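Visitor: need a structure here:
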Amino acid sequence: MTQSLLKIIDPHLHLFNLQQGDYQWLKPQNPPFWPDKKRINRNFIEKDLCLPVPIHLAGFVHVEAGFDNQQPWREIDWLQQHCTLPFKSVAFADLTTHVFEEHLRQLQQRSTVVGIRHILDEQAQAILSSHLIDRHFALLADTNFSFDAQLSLSDTPALDLLVAVANRHKSLRIIINHAGWPPSDTDKRAQEKWLTGLQKLAQCENIAMKLSGWEMSNRAWQPEQVAKLLRHCLSFFGDERIMLASNFPLCTFSMPYADLWNSYVTLPEISPQSLEKMAFNNAKTWYQF
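Guide: The predicted model follows:
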């Protein structure tokens, strides 16, 4: 029996142009100090996104990769000039500075931009406590841009600030990156905090989860670990606020792009109907394709 075509939208990937962009984080003298970082310190373009039949890449969301944080629209201009697949862009914009509004105006002029990301991580509490936060999230909501939030769900003070922001700006779509950095199975305390964080976020209907980035904490991750995390996410969020994503090219630290997507689509936990939502429909809706 022939397999039917499975369309996906990859909602979290990065393309690199080392000749035009800065990418300070890719340089060997800068963090993160991964021993294998040089493997991704090269150009990646759209044609590197190869998938096996019957999986068909119908579109993607490009998330800012540190191309030029002073003029973030330069990354978008390069992408719009060279990409041929349907795609949307999540650009960088600094939430803590007064140039945010001007940068937002510049980004609004680029047709693919649908949101911004300012990586929170260790600075999450400080950034989300900024006196400019409410003004800037209101601007995002007014321009119909989403916010990609990258932080650990185990960071309870920061998470509570994010939930408060989500409740104050209910029309703003907030999308959690990399499953909110789920902790290892051995760290039970952090796991409890992560699950509590997941539950708090799920109560905000304007928040969705992107599942990706497994290789960042464990190069040898296994599909069973993802299946377990997916079950937790489904129990709180349901299948309409979860997106499966790659984090390409960083996913290649663990396996080729095609193998990653094959591991997702063969997870026994996912029904064909849920897979269609989490691999295609939800990204189409949340990122305004």
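
Visitor: contacts and neighbour counts: CA atoms only from here.
Guide: Noted.

Visitor: residue boundaries of the helices in the stretch 51-200 of the chain?
Guide: All helices of the stretch 51-200 of the chain, identified by DSSP state H, counting those that start in this stretch, fall at 73-82, 100-108, 124-128, 133-142, 156-168, 188-202.

Visitor: quick one: which of those is nearest C50?
Guide: C50 lies closest to helix 73-82 among the helices of the stretch 51-200 of the chain, at 16.8 Å (C-alpha to C-alpha).

Visitor: quick one: the closest one to chain centroid distance?
Guide: Relative to its chain's centre, helix 73-82 lies at 19 Å (C-alpha atoms, centre = their mean, to the nearest Å).

Visitor: how far does stretch 203-213 stretch from start to finish?
Guide: Length of stretch 203-213, first residue to last, C-alpha to C-alpha, to the nearest Å: 24 Å.

Visitor: Buried residues, that stretch. List them.
Guide: Across stretch 203-213, burial judged by 16 or more other C-alpha atoms under 10 Å covers 204, 206-213.

Visitor: and these as CSV, adding distance to Q288?
Guide: Output for those, formatted as CSV (distance: C-alpha to C-alpha, whole Å):
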residue, distance to Q288
C204, 19
N206, 14
I207, 15
A208, 14
M209, 16
K210, 15
L211, 19
S212, 20
G213, 23
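
Visitor: Narrow those residues to those in strands?
Guide: 207-211 (DSSP state E).

Visitor: Would you indicate which residues of stretch 263-278 are buried?
Guide: Residues of stretch 263-278 classed as buried by neighbour count (16+ other C-alpha under 10 Å): 264-265, 270, 274-278.

Visitor: Hmm, I typed the wrong one, I wanted stretch 109-122.
Guide: Neighbour-count burial for stretch 109-122 [16+ other C-alpha under 10 Å]: 112-121.

Visitor: follow-up on the earlier one: ok, so of the buried residues of stretch 203-213, who is nearest K37?
Guide: Closest approach between the buried residues of stretch 203-213 and K37, by C-alpha to C-alpha: G213, at 14.8 Å.

Visitor: what's the straight distance from one end of stretch 94-112 to the other?
Guide: Terminal-residue distance, stretch 94-112 (C-alpha to C-alpha): 19 Å.

Visitor: for comparison, sequence B:
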Amino acid sequence: MTAWSGPMVDAHQHFWEPARGRNPWLAPGAAIPFRYGDYAAIKRPYLPADYRRDAAGHDVVETVYVETEWDPADGIGETRYAAALQAEHGWPNAIVAQAWLHHDDAAEQLARQAAVPLVRSIRHKPGGDGRTPGLMSDPGWRRGYAALARHGLHFDLQAPWQAFAEAEALARDFPETLIVLNHAGLPADRSEAGLRGWREAMARLSDHANLRVKISGLGQRGRPWRAEDNRAILLETVSLFGAARCMIASNFPVDSLCGSLDTIFAGFKAIAADLPQAEQAWLFRDTARAVYRTGGAA
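Guide: So this is what the prediction gives:
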């Protein structure tokens, strides 16, 4: 079979300028617990020109900007920042915005975000680890979540697979809202038992038609990004959900801590090369276009 060489949509990437002081976790001296360990190397400006340079050799035609844990008191400010980048540089082509669904003003936040033409989805990391319930079980948070459908917004869910019982309830109770699972459910534990638990949790989640998956963010702490380490994750996810419900993404510049963008994209293409071209088209372009309405699908 032949590896994908056509146009790509990067379904999950970030731009930022830490010197503006809008991302507390990127401030000088800040050090939050981070799954890749020391992240000082990404405390630098990352703008469309940087991304284009990193993506040279891959035909990325559209990107999806995902919120960057901007100052939570000014979520709409981040959205306007991303929209201004699009007006100047042509990227991003869709925005996953920030909103704190358990706050008293959640309805107002969602209305303001939905009014920005590029906004397609909302991300707010709800926590939960399978032992302690996260916000997905909180009645106030769920009231905010219920308002997504009124604005035609999706929900980008970043949570570890151990919290998927809560995610299943969310998918079941709000079938009209599309959930986009970030980073393939964070399969950080690559032991045999860890991968078995991840696979079983993903299989249960795949039963819900309102789920889509981003295959991204698969770096491992202290290890360089290698296709052979991530082959089973990609192929198992596609087997469970089908290519038309999956999309490839870079998670750049965060995943630059693990490998170059060329290494990651070339690795994903090599892994997917044995799939039919129609399935590769869904993975690298069409699912993201359908979900985030980028480019010609907007």
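
Visitor: Would you map the strands across the stretch 151-289 of the first structure?
Guide: All strands of the stretch 151-289 of the first structure, identified by DSSP state E, counting those that start in this stretch, fall at 174-176, 207-211, 242-244.

Visitor: Mind checking the ones you listed for the one nearest to F87 of the first structure?
Guide: Proximity to F87 of the first structure (C-alpha to C-alpha) singles out strand 242-244 among these, at 15.6 Å.

Visitor: how close does the closest one sit to the second structure?
Guide: Its aligned residues in the second structure lie a mean 0.7 Å from strand 242-244 of the first structure after superposition (mean C-alpha distance after the TM-score superposition for the first structure).

Visitor: same for that strand, what does it pack against?
Guide: strand 6-13, strand 207-211, helix 282-286 (3 or more C-alpha pairs under 8 Å, 6 or more residues apart in numbering; DSSP states H and E).

Visitor: how about these in JSON lines, adding distance to L230 of the first structure?
Guide: Below are these laid out as JSON lines (distance: least, C-alpha to C-alpha, whole Å):
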{"stretch": "strand 6-13", "distance to L230 of the first structure": "16"}
{"stretch": "strand 207-211", "distance to L230 of the first structure": "8"}
{"stretch": "helix 282-286", "distance to L230 of the first structure": "15"}
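
Visitor: Give me whichever of those is most buried.
Guide: Comparing these by mean neighbour count (mean count of other C-alpha atoms under 10 Å), strand 207-211 ranks first with a mean of 25.

Visitor: The residue nearest the centre of the first structure and L139 of the first structure, how far apart?
Guide: Geometric centre of the first structure, nearest residue: N177, 4.0 Å, by C-alpha atoms, centre = their mean. For N177 of the first structure, the distance to L139 of the first structure equals 21 Å [C-alpha to C-alpha].

Visitor: what do we get in the first structure for G140 of the second structure?
Guide: Correspondence of G140 of the second structure to the first structure, assessed by TM-score structural alignment: L132.

Visitor: correct me, but that match touches V99?
Guide: No. L132 of the first structure is not in contact with V99 according to C-alpha atoms under 8 Å; the separation is 11.1 Å.

Visitor: okay, the two: which has more neighbours?
Guide: Remark: of L132 of the first structure and V99, L132 carries more neighbours, 15 against 12, as counted by other C-alpha atoms under 10 Å.

Visitor: which residues touch L211 of the first structure?
Guide: L211 of the first structure makes contact with 177-179, 242-245 under the criterion C-alpha atoms under 8 Å, 6 or more residues apart in numbering.

Visitor: Aligned to it, what sits in the second structure?
Guide: Using TM-score structural alignment as the criterion, the counterpart of L211 of the first structure in the second structure is I215.

Visitor: Name the nearest residue to G197 of the first structure, sequence neighbours excluded.
Guide: Leaving aside its chain neighbours, G197 of the first structure sits nearest to L153 (5.1 Å; criterion: C-alpha to C-alpha, 6 or more residues apart in numbering).

Visitor: what about L153 of the first structure, neighbour count?
Guide: Counted with other C-alpha under 10 Å, residues neighbouring L153 of the first structure total 29.

Visitor: Quick one: map S152 of the first structure onto the second structure.
Guide: Mapped onto the second structure by TM-score structural alignment, S152 of the first structure lines up with P160.

Visitor: how close does that match sit to G134 of the second structure?
Guide: Distance of P160 of the second structure to G134 of the second structure, given as C-alpha to C-alpha: 11 Å.

Visitor: now do P48 of the second structure
Guide: Using C-alpha to C-alpha, one gets 34 Å for the distance from P48 of the second structure to G134 of the second structure.

Visitor: pretty sure L261 of the second structure is touching V254, no?
Guide: No. L261 of the second structure is beyond contact range of V254, at 10.3 Å (criterion: C-alpha under 8 Å).

Visitor: Can you pick out the residue with more neighbours from the two?
Guide: Regarding L261 of the second structure and V254, a neighbour count based on other C-alpha under 10 Å identifies L261 as having more, with 21 against 18.

Visitor: OK, contacts around the aligned partner of that one in the first structure?
Guide: Alignment note (TM-score structural alignment): L261 of the second structure maps to Y257 of the first structure. Counting by C-alpha under 8 Å, 6+ apart, Y257 of the first structure touches 49-51, 246, 248-249, 251.

Visitor: repeat for N281 of the first structure
Guide: Contacts of N281 of the first structure (C-alpha under 8 Å, 6+ apart): none.

Visitor: Return the residue of the second structure aligned against it.
Guide: N281 of the first structure maps onto D286 in the second structure, with residues paired by TM-score structural alignment.

Visitor: L230 of the first structure now?
Guide: Using TM-score structural alignment, L230 of the first structure sits opposite L234 in the second structure.

Visitor: Give me the distance between that match and D286 of the second structure.
Guide: 17 Å.

Visitor: Check R44 of the second structure too.
Guide: To D286 of the second structure, R44 of the second structure is 31 Å away according to C-alpha to C-alpha.

Visitor: got it, and Q158 of the second structure?
Guide: In terms of C-alpha to C-alpha, Q158 of the second structure sits 22 Å off from D286 of the second structure.

Visitor: cool, V60 of the second structure as well?
Guide: In terms of C-alpha to C-alpha, V60 of the second structure sits 13 Å off from D286 of the second structure.

Visitor: quick one: contacts for L118 of the second structure?
Guide: Shown in contact with L118 of the second structure (C-alpha under 8 Å, 6+ apart): 83, 93-95.

Visitor: quick revisit: map the residue nearest to the centre of the first structure onto the second structure.
Guide: Using TM-score structural alignment, the partner of N177 of the first structure in the second structure is N182.

Visitor: who's in contact with its match?
Guide: Contacts for N182 of the second structure were tallied using C-alpha under 8 Å, 6+ apart; they are 156-159, 213-216.
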